[in-house]
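have a look; sequence and predicted model below, questions after that.
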Amino acid sequence: MRIEAPKTRDDWQALAAALTFETRAFIDDESVAAASGETFETRNPATGEVLARVASCDAADAEVAVRHARAAFARGDWSRLAPGKRKKVLLRLAELMEAHKNELALLDTLDMGKPVSSSLGDMAGAIGCLRYQAECIDKLYGEVAPTGEETLALVLREPLGVVAAIVPWNFPLMMTAWKIAPALAAGNSVILKPSEKSPLSALRLAQLAKEAGLPRGVFQVLPGFGHTVGQALALSLEVDCLAFTGSTATGKQLMQYAGASNLKRVYLECGGKSPNLVFADCKDLDRVAKHAAAAIFHNQGEVCIAGSRLLVENPIREAFVEKVLVAAERMQPGDPLDPASFMGAIVDRAQYERVLDYIRRGVEEGATLRTGGKALDEPGLFIPPTVFDGVSDTMAIGREEIFGPVLAVFGFDTEEEAIALANDSVYGLAAGLWSQDIDRIMRVTRRLASGQVFVNNWAGGDQTMPFGGVKQSGNGRDKSHHSLEEYSDLKSVWISLAT
């Protein structure tokens, strides 16, 4: 279904009413029911409405998909296809995604509750990722090692084989692109397991991938649950690599599965509790406050790199928090189909209750609730921006990933204290730093234990920059040409020329 550019909430609502959903798995180039015949519900969190019943794949479906993926890899009609020809197919897929971006954005908005304006931004990111990785394919060279005249030594880069990509629900199609684009570009066969909370856009993508010309068995989609089809893929002896974005607890489990099976590679992008450091030398505190609020309230706080810990130098803390509260007031949740809404609905009832429980714990532990804290009227699962001040590093809201619109504010007196507080976390996915002092910027940036540091911005970067964390935030890198390295292997070839 190709959707023309809608502009208003009424436009989006009309399109939503006319939309149809693909609910079947995509295995070996065909849309099929799960082998068991089982299905699960996917709901619109903004209304409580059941959108569709989706095929619930399990180990039997995983076994079939892996077999087809392995056969496709062995045939070589993708794995051994000339890089320029793989590039052409992936660019065609990007063109199809561009043509259907409004439909794909609408699917993600209906499925997981994010504002449609945000979903459109995600589509731009997903399409940009496909194009970037496609353009990298025929620009990566092998190596000739320095040897004597009697030897030719080559270092070749080859695809791994079968890649299982397990992606989260908060940025469904964008995270999918970050995984499958480099994996496909490198020549692998890919099996995608979307979250059971947001499977619809992935199933539509599978149809577009077929139209783009990806060979049979090269790209397959298995909707279902982590403990069934996800576990089966992770334990399969024929899967060569797991690419995962999600919780740290699940990431640890996947590493155990890899060790218990075939030592498959596991690349993880896991949780975060990202610190956002604001020093008193900042010039435009109103601007910084707006960015600090957006860093946690964007996408309802359901963001792995959310700036959920705001560390403010004490001389400006009181005034700065007031500015954050003003900014937060303008970021209230609304109808996800309204392009003017900054926040939408929490993805499902379980996550909604989890966020509300953390808010209750924050109050019980003695933090000062400055705004928010109470859910809006149902049936939609809406929680407004919530800000706690006076948070300490012993409180759950200051240490644990909430994955909701809850900001924890800390104060600090010195640079050393700020660095120690920022690094006092099991996570290390992202960090922010706001200062006009270039010497301080260079000192603090080097010392922050984080895979990414945003200086005088939050969440900056494009496809040229790798994305990933350290510590228990994971070990992999999405985006940039570095991600291609994760989905390929080096082969050393030593050729004797002496006769």
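Perfect, thanks for sending it. All of these numbers come straight from a predicted model, not from anything done at the bench.

please make it C-alpha for all contacts and neighbour counts, starting now.
OK.

so Asp377: helix, strand or coil?
Using DSSP: H, G, I helix; E, B strand; the rest coil, the structure places Asp377 in coil.

how near is it to Gly301?
19 Å (C-alpha to C-alpha, to the nearest Å).

more neighbours: the two, which one.
Each of Asp377 and Gly301 had its neighbours counted (other C-alpha atoms under 10 Å), and the higher figure belongs to Gly301 (25 against 9).

got a list of what that one touches?
Going by C-alpha atoms under 8 Å, 6 or more residues apart in numbering, Gly301 touches 403-406.

now swap in Ala294 and tell me
Ala294 touches Ala328, counting by C-alpha under 8 Å, 6+ apart.

could you confirm it falls within a helix?
Yes. Membership of Ala294 in a helix is supported by three-state DSSP.

so where do the helices sit in the stretch 351-499 of the chain?
Secondary structure of the stretch 351-499 of the chain (DSSP state H, counting those that start in this stretch): helices at 396-399, 415-423, 438-447, 482-486.

which one of these lies closest to Val278?
Nearest to Val278, of all the helices of the stretch 351-499 of the chain, is helix 415-423, at 9.2 Å by C-alpha to C-alpha.

quick one: buried residues of the closest one?
Of the residues in helix 415-423, 418-419, 421-423 count as buried by neighbour count, 16 or more other C-alpha atoms under 10 Å.

ok, now stretch 55-74?
55-59, 61-63, 65-73.

just those residues: which are in helices?
59, 61-63, 65-73 (DSSP state H).

re earlier: okay if I get the buried residues of helix 415-423 as CSV plus distance to Lys179?
Formatted as CSV, those follow (distance: C-alpha to C-alpha, whole Å):
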residue, distance to Lys179
Ala418, 34
Ile419, 32
Leu421, 32
Ala422, 29
Asn423, 28
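
ok, and here's another one to check against it:
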Amino acid sequence: MFEYAPAPESRSVVSLDSSYGLFIDGAFDPAREGGTFKTVNPASEEVLAEVASAGPEDVDRAVAAARRAFGQWSALPGSERAKYLFRIARIIQERSRELAVLESLDNGKPIRESRDVDLPLVAAHFFYYAGWADKLAYAGFGPDPRPIGVAGQVIPWNFPLLMLAWKIAPALATGNTVVLKPAETTPLSALFFADVCRQAELPPGVVNIVTGAGDTGAYLVAHPDVDKVAFTGSTEVGREIARTVAGTGKRLSLELGGKAANIVFDDAPIDQAVEGIVNGIFFNQGHVCCAGSRLLVQESVAQELLESLKRRMSTLRLGDPLDKNTDIGAINSAAQLARITELTEIGGQEGAERWSPACELPDRGFWFAPTIFTGVTQAHRIAREEIFGPVLSVLTFRTPAEAIEKANNTPYGLSAGVWTEKGSQILAVADKLRAGVVWANTFNKFDPASPFGGYKESGYGREGGRHGLEAYLA
């Protein structure tokens, strides 16, 4: 293995204030109730900034601002709304280095991922939906589709800026106004996005950002003047939101947890499959709803594939997220690290065999070595529950029918992967997998023109593509 000299990205491209208010009606404002909280760098536990925590009165103000702005914004011709979206997309591209460093500081993900994956996709989503803004009559949702009104959007901490783009871009393109609540542990990129909106001269009130913990999200979801709720996060919280919204007439879309099967057949190109497996579960430290956390490998090639996978895992570099050589960054929070640790300990107690490459963990911050479990059965909790960390459960199968049965034996249905050289097998297996997205001979590939979403306990509704417009049209 090569010894890599450190190649740190400069922190100086980001200028952080000591404290941040809420972004309401085009201006930053302190919280009137609810107080403040601190956001920390998960790689070092250093406090980055103090952030306002929105209480009910603050959420009221944000929703009222969005309601006031809705009439004027929704009345604009689509081509005018498109200009703002194009402007936002260009500013994101211009500030992409600054935003990528900020995202890695606040979230813990490697700079290589935030720079080369997250930020290009964020800009691409705004460009893509800008293109739809004046073509809604041709989107297949009727000749004169109308916006719903005020959208309350709650996003998670794993892809803070990308999830924001998935939510805000289609909402604005279709003429809705937005109140968005970012995750408590990763509020900074949303607050910087508020500054992007000001730079783009977006009319006040069209986008409002309220920061805070779960209570703030609960106020927003339950607010009587919110017409549409969009949530990405855990299945448990999704259920709570569905109960809150039931009977209110609010529109709801949910993108929840997953326990995706990555299926490798005996004719798959092993080296290519190994890269896909590594990308599927260790990308973003496994903090991915659609992560390929269950590897189903055909018995006849299981030994060969596992040897190759272990060799590849031994080359992964864990450490400073701002180092351009880092493959595995920090776990986002102490709470998430505790959950990953607990479930992996249970995996060992239940009899699965645990393996990690030799890996030195830093003294400070939240870290977990990339880990695989072999000898896993479908009864193991590590094969059933979403760990949301860099932990892979390996199961084997003999026939395609067995692979499909094992892949579908989960309450989730967000994504899946199929690795084989036969096109007919790809189509036959993909057709039988109960998952919203099925990748063939690749994994974790996203495109703004392609819809994404799940079945069963992975939620309902689609984001991305033409389908992503529907959630925001009456």
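Structure received. Computed from a prediction, not measured in an experiment: that's the story for all the values here.

quick one: TM-score?
With the length set by TM-score structural alignment, normalised by the length of the second structure, the two chains reach a TM-score of 0.95; 469 aligned residues with a C-alpha RMSD of 1.9 Å.

looking at the buried residues of helix 415-423 of the first structure, which is nearest Val116 of the first structure?
Ala422 (33.0 Å).

what's the counterpart of that closest one in the second structure?
Residue mapping for Ala422 of the first structure onto the second structure gives Ala407, with TM-score structural alignment as the criterion.

my guess is its match meets Val264, correct?
No. Between Ala407 of the second structure and Val264 there is no contact under C-alpha atoms under 8 Å: 11.5 Å.

mind checking what Pro77 of the second structure lines up with in the first structure?
In the first structure, Pro77 of the second structure lands on Ala82 (TM-score structural alignment).

who's in contact with that match?
With contacts defined as C-alpha under 8 Å, 6+ apart, Ala82 of the first structure is in contact with no residue.

ok so Ala14 of the first structure is a helix residue?
Yes. Secondary structure of Ala14 of the first structure (three-state DSSP): part of a helix.

how many neighbouring residues does it have?
Ala14 of the first structure has 12 nearby residues by other C-alpha under 10 Å.

ok, the one 5 residues further on next?
For Leu19 of the first structure, the neighbour count with other C-alpha under 10 Å is 13.

identify the residues contacting Ala186 of the first structure.
79, 137, 158-159, 484, 487-488.

switch the cut-off to 10 Å
78-80, 83, 86, 133-134, 136-137, 157-161, 180, 483-489 (C-alpha atoms under 10 Å, 6 or more residues apart in numbering).

ok, Leu309 of the second structure next?
270-271, 273-275, 277-278, 303, 372.

that one pairs with which position in the first structure?
In the first structure, Leu309 of the second structure lands on Val324 (TM-score structural alignment).

and the helix or strand hosting that match, how far from the second structure on average?
In the assignment (DSSP states H and E), Val324 of the first structure maps to helix 314-329. Compared with the second structure after the fit, helix 314-329 of the first structure shows a mean deviation of 0.9 Å (mean C-alpha distance after the TM-score superposition for the first structure).

that helix: which residues count as buried?
Going by neighbour count (16+ other C-alpha under 10 Å), the buried part of helix 314-329 of the first structure is 314, 316-317, 320-321, 323-325, 327-328.

before we move on, what about stretch 255-270 of the first structure?
255, 257-258, 262-270.

show me the contacts for Glu94 of the second structure.
Here Glu94 of the second structure is in contact with 88, 123 (criterion: C-alpha under 10 Å, 6+ apart).

now for it: what does it line up with in the first structure?
So, by TM-score structural alignment, Glu94 of the second structure is matched to Ala99.

do the same with Arg364 of the second structure
Aligned partner of Arg364 of the second structure by TM-score structural alignment: Pro379.

so which residues of the stretch 251-400 of the first structure form strands?
With strands called from DSSP state E, counting those that start in this stretch, the stretch 251-400 of the first structure shows them at 265-269, 275-278, 309-313, 368-371, 386-389.

so for Gly411 of the first structure, which of those sits nearest?
strand 309-313 (5.0 Å).

next, count neighbours for the aligned partner of Lys259 of the second structure in the first structure.
Mapped onto the first structure by TM-score structural alignment, Lys259 of the second structure lines up with Lys273. Residues contacting Lys273 of the first structure under the criterion other C-alpha under 10 Å number 27.

what sits against the closest residue to Lys273 of the first structure other than its chain neighbours?
Residue nearest to Lys273 of the first structure in three dimensions, not counting chain neighbours: Glu401, with 5.5 Å by C-alpha to C-alpha, 6 or more residues apart in numbering. Taking C-alpha under 10 Å, 6+ apart, we find Glu401 of the first structure in contact with 247-248, 271-274, 302, 304, 306, 308, 355, 358, 427.

now render those residues as JSON lines, adding distance to Lys197 of the first structure.
Listed next are those as JSON lines, based on distance: C-alpha to C-alpha, whole Å:
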{"residue": "Ser247", "distance to Lys197 of the first structure": "14"}
{"residue": "Thr248", "distance to Lys197 of the first structure": "18"}
{"residue": "Gly271", "distance to Lys197 of the first structure": "18"}
{"residue": "Gly272", "distance to Lys197 of the first structure": "20"}
{"residue": "Lys273", "distance to Lys197 of the first structure": "22"}
{"residue": "Ser274", "distance to Lys197 of the first structure": "24"}
{"residue": "Glu302", "distance to Lys197 of the first structure": "13"}
{"residue": "Cys304", "distance to Lys197 of the first structure": "16"}
{"residue": "Ala306", "distance to Lys197 of the first structure": "20"}
{"residue": "Ser308", "distance to Lys197 of the first structure": "23"}
{"residue": "Val355", "distance to Lys197 of the first structure": "17"}
{"residue": "Tyr358", "distance to Lys197 of the first structure": "21"}
{"residue": "Tyr427", "distance to Lys197 of the first structure": "24"}
